[in-house]
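*Asks:* need the 3D shape of this:
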Amino acid sequence: MIMPSGRTHDRITYLSLPPLAVITYILTRQWEWLLWFSAAYLFSGLMFGPDLDIYSIQYKRWGMIRWVWFPYQSCLKHRSFFSHGLIVGTVIRIIYIFIIVLIVAVFVIAIAQFIWGFNWNWREVAETNFQLLKNQYLGEALITFIGLELGAMSHSISDIVVSHFKQSQKKPKKRRYKRKKK
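*Replies:* From the prediction side, this is the model:
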């Protein structure tokens, strides 16, 4: 299937942000939420989108730490429901990157505890952060997720639309029939 290039996806991301930002501000009337949405949308469109399942421009933009996406790529088929699916793809990428950050944090904190000998209670930290998110930052979390999802949706939808358009523009091949030898 024919898909848009990475540059086409980037252009779509850049060109669709201004109208989406205006709509976000009209709906929320909050500059802070507009910034959360815009940052998440750009991040998703440029670095955190569905094409992290292949060697793509989004993947290359992770630079020296792009290796964190190797397991993701090996587990998912390109353009599968789990990478390009609406909502599902974004949720899977968020969970995946959360697990990677958590693994790194465990090692960093273990080393820091060994060196400086401070106490660290994972349960307290998790409960405190969950309560903080739930009670004070739920709106920011939701608008960030919406920005991430719309950035990914712009990618998946443009794949579908451009692929369909390019497919419809192809000239049908003339069939050549071979004569059977007698």
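
*Asks:* going forward, measure contacts and count neighbours with C-alpha atoms only.
*Replies:* OK.

*Asks:* Leu86 and Glu149 touch, don't they?
*Replies:* Yes. With contact defined as CA atoms under 8 Å, Leu86 counts as touching Glu149 (7.5 Å).

*Asks:* I have a second one here; can you model it like the first so I can compare?
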Amino acid sequence: MAQGREHDRATALVSLPVGLGTALLLNWHSGLIAAAAFSFGGLWLSPDLDTRCRALQRWGPLQFIWWPYRRLIPHRSLLSHGPLIGTSLRLMLLFLWASVLCGVMPQITIDQLWRALNLWSTSNPDQAIAVAVGLEGSVWLHLIQDGDPLPTEWHAIQRIRRGFRRRR
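*Replies:* Down below sits the predicted model:
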């Protein structure tokens, strides 16, 4: 398993090719967004936020927003390290905190926040794809660096399937 510095170094190195690849496939603006999303995903939205890690420390005084994630999500589980699932949960937690902030600031409602996000993603599909590619790509890099891109539950399912096949 890679250490925090190794994850950070790889994120910095791979964000450039991800951005260039996205720019070639979509456009240069989407390429910049993909590279930025990849960096943000690797440095601030790491699957390791459920542990005391560099990504958690980067949040500084806002570390408390990850307290529910750290208490409820087991490390290297499908919920923390699962492709798409882990990223989605971390983004949903951020949206939940944004919703709490909307409750404190009555001039912005949750509905307005949701509509703005929906409008942006439908008006700018290339950029929305670039954000998704960047965030999810950084998670895959993290999992590959850990040496096993599949969460622990996936291995248990495979063992059960092998045992079931032998009994037939």
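
*Asks:* hmm, back to that, between Leu86 and Glu149 of the first structure, who's got more neighbours?
*Replies:* Glu149 (24 against 17; other CA atoms under 10 Å).

*Asks:* which SSE is the most centrally placed residue in the second structure in?
*Replies:* With distances taken as CA atoms, centre = their mean, the second structure has Thr87 as the residue nearest its mean C-alpha position (3.4 Å). Per DSSP states H and E: Thr87 of the second structure is located in helix 85-104.

*Asks:* packing partners for that helix?
*Replies:* Contacts defined by 3 or more CA pairs under 8 Å, 6 or more residues apart in numbering; DSSP states H and E place helix 85-104 of the second structure against helix 78-81, helix 110-123, helix 125-145.

*Asks:* and the ones you listed: which comes nearest Leu94 of the second structure?
*Replies:* helix 110-123 (12.4 Å; CA to CA).

*Asks:* what residues sit buried inside the closest one?
*Replies:* Of all the residues in helix 110-123 of the second structure, those buried under the rule 16 or more other CA atoms under 10 Å are Ile110.

*Asks:* ok, now stretch 63-70 of the second structure?
*Replies:* Within stretch 63-70 of the second structure, the residues that count as buried by 16+ other CA under 10 Å are 66, 69-70.

*Asks:* chain center to it, what's the gap?
*Replies:* 15 Å (CA atoms, centre = their mean, to the nearest Å).

*Asks:* so that stretch corresponds to what in the first structure?
*Replies:* Under the alignment (TM-score structural alignment), stretch 63-70 of the second structure falls on residues 66-73 in the first structure.

*Asks:* same deal with stretch 31-39 of the second structure?
*Replies:* Against the first structure, stretch 31-39 of the second structure falls on residues 34-42 (TM-score structural alignment).

*Asks:* how far does that stretch sit from its chain's centre?
*Replies:* 13 Å.

*Asks:* what's the average distance for that stretch when superposed on the second structure?
*Replies:* Taking mean CA distance after the TM-score superposition for the first structure, the mean distance separating stretch 34-42 of the first structure from the aligned residues in the second structure is 0.7 Å.

*Asks:* returning to what we had before: outside of the helix holding Thr87 of the second structure, which residues touch it?
*Replies:* Contact partners of helix 85-104 of the second structure, identified using CA atoms under 8 Å, 6 or more residues apart in numbering, comprise 45, 47, 65, 69, 78-80, 108-110, 135-136, 139.
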